[in-house]
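Enquirer: model the following, please.
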Amino acid sequence: MSAPVRIGVLGCADIAVRRMLPAFTASPDVEVAAVASRDRGRAEGTAGRFGCRPVHGYAELLDRDDVQAVYVPLPAALHAHWVEAALEAGKHVLAEKPLTTDPDTTERLLELAGKQGVALMENVMFLHHPRHEAVRRLVADGRIGEPKSLHAAFTIPPLPDSDIRYDPGLGGGALADVGLYPLRAALHFLGPELEVIGARLAQGPGRRVETSGAALLGTPDGVTAHVTFGMEHAYLSRYELWGSEGRITVDRAFTPPADFVPLVGLHTSAGTEEIRLTPADQVAATVAAFVASVRAGHAPGADTLRQAVLLDAVRHRSG
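Expert: Below you'll find the predicted structure:
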């Protein structure tokens, strides 16, 4: 049996404390070695909760020989610096999405990971839920005929005014935070030749970042994707694939709880079939995928880069 991956966490962000540290701790293939913070008290409090060593400062954690891999849950604008520092230190990296705020930097870091022989993985967790592979199989089996279009949406209610996602200096905004999900779903199902045809971003009153948006994308053979997103809306998390002979609907698509019974709706001329799947923990599945990448010494990066290119194109197309 392989030894557990010894991981250190750069920062005490909410997603680290609420989602990822519990998942790391629960995995038999991971040992949480340390948690770092610029605030010594926060490092000590978080490390105490999860039974690991507190470290004062991010650079100090990267200097540790007992840390094999790092998780980076920092604000998006800080990812590039600390991901690069971790890679240069020879650490495997799991970084919160988006990996960086521009495609050139994303490409450079993916190339650096390759040169260093370490895994660099972006934490887009919904991709690891088995429901989406079930959808792919239905499409591959011809259950909806030839795919024609995809509609995907992710919207969430307003956040507290102090939330970092409203701060442009920290890489905030609806596009990178919630727009990434439906856009990545389009990429996942329609393939890397997807291009942005048009886009619109809107900024809510008193905000310094975009708070909603939509984009139209298409493939060379005419399949289209319409993605909608926002962070001052009623909650919606779904996608729908339309084909020449039917359609597939998926609700609670991007952030289902571990005990949620996943449903896939298959709608054809014969009627509607509700396919019930076994509940799955996509956070645990993400941790398992990262462990596998660490042990292989690399992580797939093509879709991460293509996603970064598409996000950038949406922003520029919006004018």
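
Enquirer: all contacts plus neighbour counts: C-alpha atoms, from now on.
Expert: Will do.

Enquirer: element containing His267, please.
Expert: strand 263-268 (DSSP states H and E).

Enquirer: check which helices and strands that strand sits against.
Expert: Here strand 263-268 is seen to pack against strand 246-251, strand 271-276 when contacts are counted using 3 or more CA pairs under 8 Å, 6 or more residues apart in numbering; DSSP states H and E.

Enquirer: now for the first one, which elements pack on it?
Expert: Counting by 3+ CA pairs under 8 Å, 6+ apart, the packing neighbours recorded for strand 246-251 are strand 236-243, strand 263-268.

Enquirer: quick one: contacts of the helix or strand hosting Val32?
Expert: If you go by DSSP H and E, Val32 is part of strand 30-37. Residues outside strand 30-37 that contact it (CA atoms under 8 Å, 6 or more residues apart in numbering): 4-12, 21, 24-25, 43, 46-47, 50-58, 61, 66-67, 291.

Enquirer: what do you get for stretch 284-291?
Expert: Contacts for stretch 284-291 (CA under 8 Å, 6+ apart): 5, 23-24, 27, 29-30, 94, 121, 123, 125, 128-129, 299.

Enquirer: how far away is the residue located most distally from the centre of the chain from Asp141?
Expert: Most distant from the centre of the chain: Ala270, at 35.8 Å, with distances by CA atoms, centre = their mean. Ala270 sits 16 Å away from Asp141, going by CA to CA, to the nearest Å.

Enquirer: pick the most deeply packed of the helices and strands packed on strand 263-268.
Expert: strand 246-251 (a mean of 21; mean count of other CA atoms under 10 Å).

Enquirer: what angle do that one and strand 236-243 make?
Expert: 170 degrees (axes from the mean of the first three to the mean of the last three CA atoms, to 10 degrees).

Enquirer: quick one: strand 246-251 to chain centroid distance?
Expert: In terms of CA atoms, centre = their mean, to the nearest Å, the gap separating the centre of strand 246-251 from the centre of its chain is 22 Å.

Enquirer: let's see this one next to it:
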Amino acid sequence: MSRPVRIAVLGTAEFARRRMLPAFAASADITVVAVASRDPARAAELAREYGCRAADDYAEPLADDDVDAVYLPLPASMHAAWAGAALRAGKHVLVEKPAAMSGADAAELCALARSRGLALVENILFVHHSQHRAVMRHVADGAIGRLQAFEAAFTVPRRPASDIRYHPALGGGALWDLGVYPLRAALDLLGSDPGPRLVGATARRDPSDAVDTAGTALLDGGDGLALQLGYGLDHTYRSTYTLWGSTGRLTVDRAFTPPADHEPVLQLERAGVLTHLSLPADDQAGNAVTAFAHAVRTRARPAPEIQRQAELLEAISLSSPAVHRTARPERTGRTPPANPTGS
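Expert: Predicted structure coming up:
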């Protein structure tokens, strides 16, 4: 068995503490060797908890030969800059979504990863849950006939105003935080080459907010297939998608963030008869960690969805006047070295 991938965590975001650090610790494929934070006390606390060293500079682990890869749970506006710095330093990268906030930045990151033979993986957990493969098997087997339409929505209740999702300089907003999920589900359904094209989009930003808090997008999947996506930061919780076919429809609830002990139930409706299809529980965070370790060991090429997703997100942001767009990463926190390897 190969030795565990030695990973450094750059940032101490709540999601990293709640989902990813426990998943790393539970995996035989990953060893956390460092935690970096602009808050030395926070870094030291997590380092003690996970038996690793603390760093108070994001750049420090990039120069460490004992680090094989980095995980980036930083604010969205910092993803592309720090992912690029890590790749130039020779580190594999697991980066939270979105990997980049423009198609050009995503293309640059993917090209850099390919040229250096490094794994660049966007950490979208739901794609690793087995329920979605079950859905695709049912569709391929003709359970709903010819696919006609796809609808997906991910909405969550409002958080405190201090949350980074409401700060445009940090890449906040409903599109960048939640719109990724239904869009990625559409790309996984149809593929990304060339994938769906944007038809139109709307966004809402209340006067008291600096970012968009809700939005919709309509995409053309070709051959008459319509894809309607919805997302929002000021709603009741909803996490679902439905595939409509010529003879039935198939719905997935708890589609994007199911806990590891959740037992999914697909809803299949045909000829007015509703059937519930029970599936086993699955740990999408654990599966994602295993998949990343495999990508590192095989030096897998970046998935094409990274670039296509970034291009479509950018197109949606530009076509929705209410959306605040951060075109380039803000210089928030420590600035990544322009060329940390000196090459």
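
Enquirer: tell me, stretch 209-228 of structure 1 lands on which residues of structure 2?
Expert: Counting by TM-score structural alignment, stretch 209-228 of structure 1 falls onto residues 211-230 of structure 2.

Enquirer: in that stretch, which residues are buried?
Expert: 211-221, 225-230 (16 or more other CA atoms under 10 Å).

Enquirer: now do the end-to-end distance for that stretch.
Expert: 16 Å.

Enquirer: what's the first-to-last distance across stretch 118-137 of structure 1?
Expert: Using CA to CA, one end of stretch 118-137 of structure 1 lies 31 Å from the other.

Enquirer: hmm, who's touching stretch 224-235 of structure 2?
Expert: Outside stretch 224-235 of structure 2, the residues that touch it by CA under 8 Å, 6+ apart are 147-159, 173-175, 178-179, 182-183, 186, 213-221.

Enquirer: which of these fall in helices?
Expert: When DSSP state H defines the helices, the subset of the contacts of stretch 224-235 of structure 2 inside them is 174, 182-183, 186.

Enquirer: can you list those residues in a markdown table and add neighbour count and distance to Ser77 of structure 2?
Expert: Below are those laid out as a markdown table (neighbours: other CA atoms under 10 Å; distance: CA to CA, whole Å):
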| residue | neighbour count | distance to Ser77 of structure 2 |
| --- | --- | --- |
| Ala174 | 28 | 14 |
| Pro182 | 26 | 20 |
| Leu183 | 25 | 19 |
| Ala186 | 24 | 24 |
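
Enquirer: dump the helices and strands packed on strand 263-268 of structure 1 to CSV, plus distance to Val17 of structure 1.
Expert: Shown next, in CSV, are those (distance: least, CA to CA, whole Å):
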stretch, distance to Val17 of structure 1
strand 246-251, 26
strand 271-276, 31
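
Enquirer: which of these sits closest to Tyr235 of structure 1?
Expert: When these are compared by CA to CA, strand 246-251 sits nearest Tyr235 of structure 1, at 11.2 Å.

Enquirer: can you check which part of structure 2 the closest one sits on?
Expert: Aligning strand 246-251 of structure 1 against structure 2 (TM-score structural alignment) gives residues 248-253.

Enquirer: returning to that earlier point: what's the closest of the helices and strands packed on strand 263-268 of structure 1 to Val83 of structure 1?
Expert: Checked against CA to CA, the stretch from these lying closest is strand 246-251, at 33.2 Å.

Enquirer: average offset of the closest one relative to structure 2?
Expert: When structure 2 is superposed, strand 246-251 of structure 1 averages 0.4 Å from its matched positions, counting by mean CA distance after the TM-score superposition for structure 1.

Enquirer: what comes into contact with that strand?
Expert: 135, 143-145, 237-242, 263-269.

Enquirer: which one in structure 2 is aligned with Leu310 of structure 1?
Expert: Leu310 of structure 1 maps onto Leu312 in structure 2, by TM-score structural alignment.

Enquirer: that match: neighbouring residues, count only.
Expert: 20 (other CA atoms under 10 Å).

Enquirer: tell me the SS of it?
Expert: helix (DSSP: H, G, I helix; E, B strand; the rest coil).

Enquirer: stretch 295-314 of structure 2: how far from the chain's middle?
Expert: 11 Å.

Enquirer: apologies, that question was intended for stretch 306-317 of structure 1.
Expert: On CA atoms, centre = their mean, the centre of stretch 306-317 of structure 1 falls 15 Å from that of its chain.

Enquirer: buried sites along it?
Expert: Buried residues in stretch 306-317 of structure 1 (16+ other CA under 10 Å): 306-315.

Enquirer: quick check, Arg165 of structure 1 in contact with Asp177.
Expert: Yes. Assessed by CA atoms under 8 Å, Arg165 of structure 1 is found in contact with Asp177 at 7.4 Å.

Enquirer: higher neighbour count, these two?
Expert: Higher neighbour count among Arg165 of structure 1 and Asp177: Arg165, with 23 against 19, using other CA under 10 Å.

Enquirer: give the aligned equivalent of that one in structure 2.
Expert: Using TM-score structural alignment, Arg165 of structure 1 pairs with Arg165 in structure 2.
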